[in-house]
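Asks: 3D, please:
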Amino acid sequence: MMRKLILGFRSKYLLLYSPLSQKCQSNPDKSLLSLIPSSFAFSHDRACSSTPKQEAKTSVLSNYLISTLKFSKSRALTVTNQYSYIKSLEKPEKTVLFFKGVGFSDAQVKYIASHMPSLLFASVEKTLKPKFVFLQELGLSGPRIGDVISRNPNILNYSLDRSLKPSVLLIKEVLTSDGKNRSEEQVKDDLCRILMRSNRISSSKSNLEANIDYLKSCGVCGSQLSVTLLQNPGLFVLRKEKILQLVKRALDMDFTMGSRMLVYGVLTLSRLSVKTLSGKFEVFGAFGFSKAEIVSMFRKSPIAFHTSKEMLRSKLELYLSTLGIDKTLLVQHPVILSCSAEKRVVPRYRVVEKLKSLGLLSKGSSFYSAMCMSNENFLDKYILRFEKEAEELMLAYNGQLVNTSEKKEVS
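Replies: You can find the predicted model right below:
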């Protein structure tokens, strides 16, 4: 009851003695409601008068990003709005000077600032320098450290002692203990490649270590482990459940634990969803391949399934219909599907067919071996050793001779 009386008294007091009520009393013809628009106008004027001051504060950073770091106006505005509370350029200027002082190019500094603007406001002494010192002690100095940080600036966001240092040292251990006897320079180059290819590889040692241990239990160890780490470091930062799922998918396609092909199956499946892989199976099926044949091809050469459905369909049409290659050859050697049709398969096919027409190719010659050997070896074995026909064979190789076989001409 007492609370209601106090609230009622305060309301009456405000109504009687507020500036608006006094104006109403001096001019009875004006109601209180008629004065409300002027109150809104007053509030609006105050808001507008404060806007230029706010713009003046934020435009300092915006101008700096545009004039010094060559940001586009739109990107500068985005960053400025994100850090509207920044009133001084002291930290951004120190950070930029630090990056340039360790040898970063203007383009690298711009990329880092644009993709990880929070680093512009980090403490050089407490946050940036200690991480650079650690990386430099590993030998990642000069162009190497510039390449790593500009490609993966997220590294500088991780805690040095809890994440960055233990993770990077673990990666280095994998590289130096895989039996490949890398030189010190090779270790540094490989370490840089891994750090540049995954922005999360140094985020958590525990997750990285758990995935390494699990892959080792599947038979992926030694050089296979380091090669996998180089090819797809992102695989090592997946959740454990995700890796278990990928391994199960590989086992369902007749890969076996301990097989040297298992890791290549897992790597390919990590890039292909169940739906995408099913779509590629359908393409093979349309050309008469059975499911067992397709699974066998995948197990022998997972890389052959990296190509898009459209490219896969185009290659199968070319090899089976235009060139008349036996389907059995592709089932036995699916790696041919991963070769470039334009640069390798078609030119070599022309030479092989020309040699057949001239009766110069032995019966034991394998089309598969002709596809898979190096360019130098192919030229020596299939062209240069036939001195009289070498010029004609070279013309065929370059597509300047009409195919003499009964099959369609291949351009």
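
Asks: please make it C-alpha for all contacts and neighbour counts, starting now.
Replies: Fine.

Asks: ok, residues contacting stretch 245-264?
Replies: Residues from elsewhere that reach stretch 245-264 (Cα atoms under 8 Å, 6 or more residues apart in numbering): 218-220, 224, 228, 265-266, 269-270, 295, 299-300, 302-303.

Asks: those residues, buried ones only, as a PyMOL selection?
Replies: Of those, the buried ones go into a single PyMOL selection, burial set by 16 or more other Cα atoms under 10 Å:
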select buried, resi 218+219+220+224+228+265+266+269+270+295+299+300+302+303
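
Asks: so which of the contacts of stretch 245-264 sit within helices?
Replies: Of the contacts of stretch 245-264, the ones assigned to helices by DSSP state H are Q224, T228, G265, V266, L269, S270, V295, R299, K300.

Asks: next, the buried residues of stretch 339-353.
Replies: If you call a residue buried by 16+ other Cα under 10 Å, then stretch 339-353 has these buried ones: A341, R344, V345, V346, P347, R348, Y349, R350, V351, V352, E353.

Asks: how far does it stretch from one end to the other?
Replies: 18 Å (Cα to Cα, to the nearest Å).

Asks: can you check stretch 391-403 too?
Replies: End-to-end for stretch 391-403, by Cα to Cα: 15 Å.

Asks: flag every buried residue along it.
Replies: For stretch 391-403, the neighbour count (16+ other Cα under 10 Å) marks E392, L393, M394, A396, Y397, N398, G399, L401, N403 as buried.

Asks: run this one through as well so I can compare:
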Amino acid sequence: MLRLRCSILTHLLSFRATSPVSPLHRLLSAAVSPDPVSAFAVDDYLVRTCGLTPAQALKASPKLSHLKSPANPDAVLAFLAGLGLSGADVAAAVARDPHLLCAQVEKTLAPVVAGLTGLGLSPSEIAHLVSLGPHRFRRRSIVSKLEYCLTLFGSSDNLFRALKSGSVLSSDLEGVVKPNVTFLQECGLGACDIAKLYVLMPSSLSISTEHIRTAVACVEGLGVPRGSRMFKHALRAVAFLSEEEITTKIEHLKKTFRWSDAEVGIAVSKAPGVLSKSKESLERRFEFLISEVGLEPAYIAYRPAMLMYSLEGRMRPRYYAVKFLKENGLIDHDRDFFNTVMVSEKVFVEKFICPHKDAAPHLADDYGAACRGEVPARFSFT
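Replies: Below you'll find the predicted structure:
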């Protein structure tokens, strides 16, 4: 009997039905009636029928110990197959949320699919949603939450990108998400800004509005006003830092780069992300920029964006390449360091590497090696 059931389900899980509310589960019920004599072995069902590994089944089975027959799980599996989920997708969904097998197809899953279809989601997008969060899919409230989030994020592509980053659909929509969005809009952030902020900082829509208000006050205290271009970046940098932690980071910036209070304020307002850098990272940049490149602290304070660039993958290789060109008389010495660092890689190569392929045929290879963390002999200066 078990072997017959497995055979039928294996066929059904590989079949893509054209309608989400398909008669596949009724076919199962008609073809296979539960054996009242033999007990329902959940572990065996999860492995043989759902495709879970023995370890996954062992972890999931206690959550399904109340099941006495495969009737409802069979109906759920058939319904998921009708949505277009592959056997592997179904196995992954069940492993993440074993209670999915307990959902009622006619009362819950089918109405959810109908509601999502009404919002304009395609069958493949609905199937993708199941894969991302099977526990959310078995709650009918997902329809109203998705309707709001689609408006907020602007498109289904943006929505699914956001869902990969966080759990906005699991948050309290009326009590937390909407008030947070409203407050962020009052701070000058548009829907696009809020969507991007959420992708970078998923908890921005699930933490309390009071917490966000505190973070906004802190950002303004650092000299970054609401509505400014740097506001959302500063908010992301300090959102989960206490006042004491922020003070500690500012004091470290002053000590490391020998900045005055005013210079720290300038640097943070221009590049609030510096508050997210570790002490070790900042100290390595200090050693390079001041001791090796020879920059003045004030120069860095007014151009703090360079502190956000990769030291090994960007600043150091470019410094070596430009210095090589200067030392060999291939370019004049009046080259601003920040201007050589801020341009894109493509522009830097076109401007500083390609024009000298005849005079310095090894420059491109040496520069590439420097980007990989090596120091070519020609880049060793005394």
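
Asks: give me the subset of the buried residues of stretch 391-403 of structure 1 lying in helices.
Replies: Per DSSP H, the buried residues of stretch 391-403 of structure 1 map to helices at E392, L393, M394, A396, Y397.

Asks: which residues sit in contact with the second one?
Replies: Counting by Cα under 8 Å, 6+ apart, L393 of structure 1 touches V351, K354, L355, I383.

Asks: reformat those residues as a markdown table; add secondary structure and distance to A286 of structure 1.
Replies: Shown next, in a markdown table, are the contacts of L393 of structure 1 (DSSP: H, G, I helix; E, B strand; the rest coil; distance: Cα to Cα, whole Å):
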| residue | secondary structure | distance to A286 of structure 1 |
| --- | --- | --- |
| V351 | helix | 30 |
| K354 | helix | 31 |
| L355 | helix | 32 |
| I383 | helix | 36 |
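
Asks: distance to Q108 of structure 1 added to those, as CSV?
Replies: Listed next are those as CSV, based on distance: Cα to Cα, whole Å:
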residue, distance to Q108 of structure 1
V351, 48
K354, 52
L355, 53
I383, 48
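
Asks: quick check: closest non-adjacent residue to the alignment partner in structure 2 of L61 of structure 1.
Replies: Counting by TM-score structural alignment, L61 of structure 1 lines up with V42 in structure 2. In space, and not counting its chain neighbours, V42 of structure 2 is closest to S61: 6.0 Å by Cα to Cα, 6 or more residues apart in numbering.

Asks: what sits against C372 of structure 1?
Replies: I336.

Asks: rewinding a little: ok, the ones in helices among the buried residues of stretch 391-403 of structure 1 vs R75 of structure 1, which is closest?
Replies: Y397 (50.7 Å; Cα to Cα).

Asks: contacting residues around that closest one?
Replies: When contacts are counted by Cα under 8 Å, 6+ apart, Y397 of structure 1 touches P347, R348, R350, V351.

Asks: what do we get in structure 2 for it?
Replies: Checking TM-score structural alignment: Y397 of structure 1 goes with Y367.

Asks: distance of that match from V341 of structure 2?
Replies: Taking Cα to Cα, one finds Y367 of structure 2 at 14 Å from V341 of structure 2.

Asks: name the residues contacting each of the two.
Replies: Counting by Cα under 8 Å, 6+ apart, the common neighbours of Y367 of structure 2 and V341 are R318.

Asks: ok, then the element right after the host helix or strand of K145 of structure 2?
Replies: Element membership for K145 of structure 2, per DSSP states H and E: helix 142-153. Counting by DSSP H and E, the next helix or strand C-terminal to helix 142-153 of structure 2 is helix 156-165.

Asks: what span of structure 1 lines up against that following helix?
Replies: Using TM-score structural alignment, helix 156-165 of structure 2 corresponds to residues 188-197 of structure 1.

Asks: pull the distance from that stretch to the chain's centre.
Replies: Put simply, stretch 188-197 of structure 1 sits 14 Å off its chain's centre (Cα atoms, centre = their mean, to the nearest Å).

Asks: mean deviation of that stretch from structure 2?
Replies: Here the mean offset of stretch 188-197 of structure 1 against structure 2 after fitting is 1.8 Å, by mean Cα distance after the TM-score superposition for structure 1.

Asks: what sits up against that stretch?
Replies: The contact list for stretch 188-197 of structure 1 (Cα under 8 Å, 6+ apart) reads 138-140, 144-145, 147-149, 151-152, 171-172, 175, 201-202, 229-230, 232-234.

Asks: if we can go back for a sec, and the buried residues of stretch 391-403 of structure 1, which is closest to Y319 of structure 1?
Replies: N403 (15.1 Å).

Asks: burial of the residue nearest to D326 of structure 1 when sequence neighbours are not counted, as a residue count?
Replies: In space, D326 of structure 1 comes closest to L320 once its chain neighbours are excluded; the distance is 6.6 Å by Cα to Cα, 6+ apart. The tally of other residues near L320 of structure 1 (other Cα atoms under 10 Å) stands at 14.

Asks: where does stretch 66-86 of structure 2 end up in structure 1?
Replies: Here stretch 66-86 of structure 2 aligns to structure 1 at residues 85-105, judged by TM-score structural alignment.

Asks: now do that stretch: distance from first to last residue.
Replies: With Cα to Cα as the measure, the ends of stretch 85-105 of structure 1 fall 28 Å from one another.

Asks: ok, back up a step: CSV for the buried residues of stretch 339-353 of structure 1, including secondary structure?
Replies: Converted to CSV, those look like this (DSSP: H, G, I helix; E, B strand; the rest coil):
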residue, secondary structure
A341, helix
R344, helix
V345, helix
V346, helix
P347, helix
R348, helix
Y349, helix
R350, helix
V351, helix
V352, helix
E353, helix
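
Asks: show me which of the residues you listed is closest to A286 of structure 1.
Replies: When these are ranked by distance to A286 of structure 1 (Cα to Cα), A341 comes first, at 20.1 Å.

Asks: how about that closest one, what's its partner in structure 2?
Replies: The alignment partner of A341 of structure 1 in structure 2, by TM-score structural alignment, is L311.

Asks: where do the helices sit along the stretch 51-200 of structure 2?
Replies: For the stretch 51-200 of structure 2, applying DSSP state H, counting those that start in this stretch gives helices covering 54-60, 71-83, 87-96, 110-118, 123-132, 134-137, 142-153, 156-165, 178-186, 191-200.
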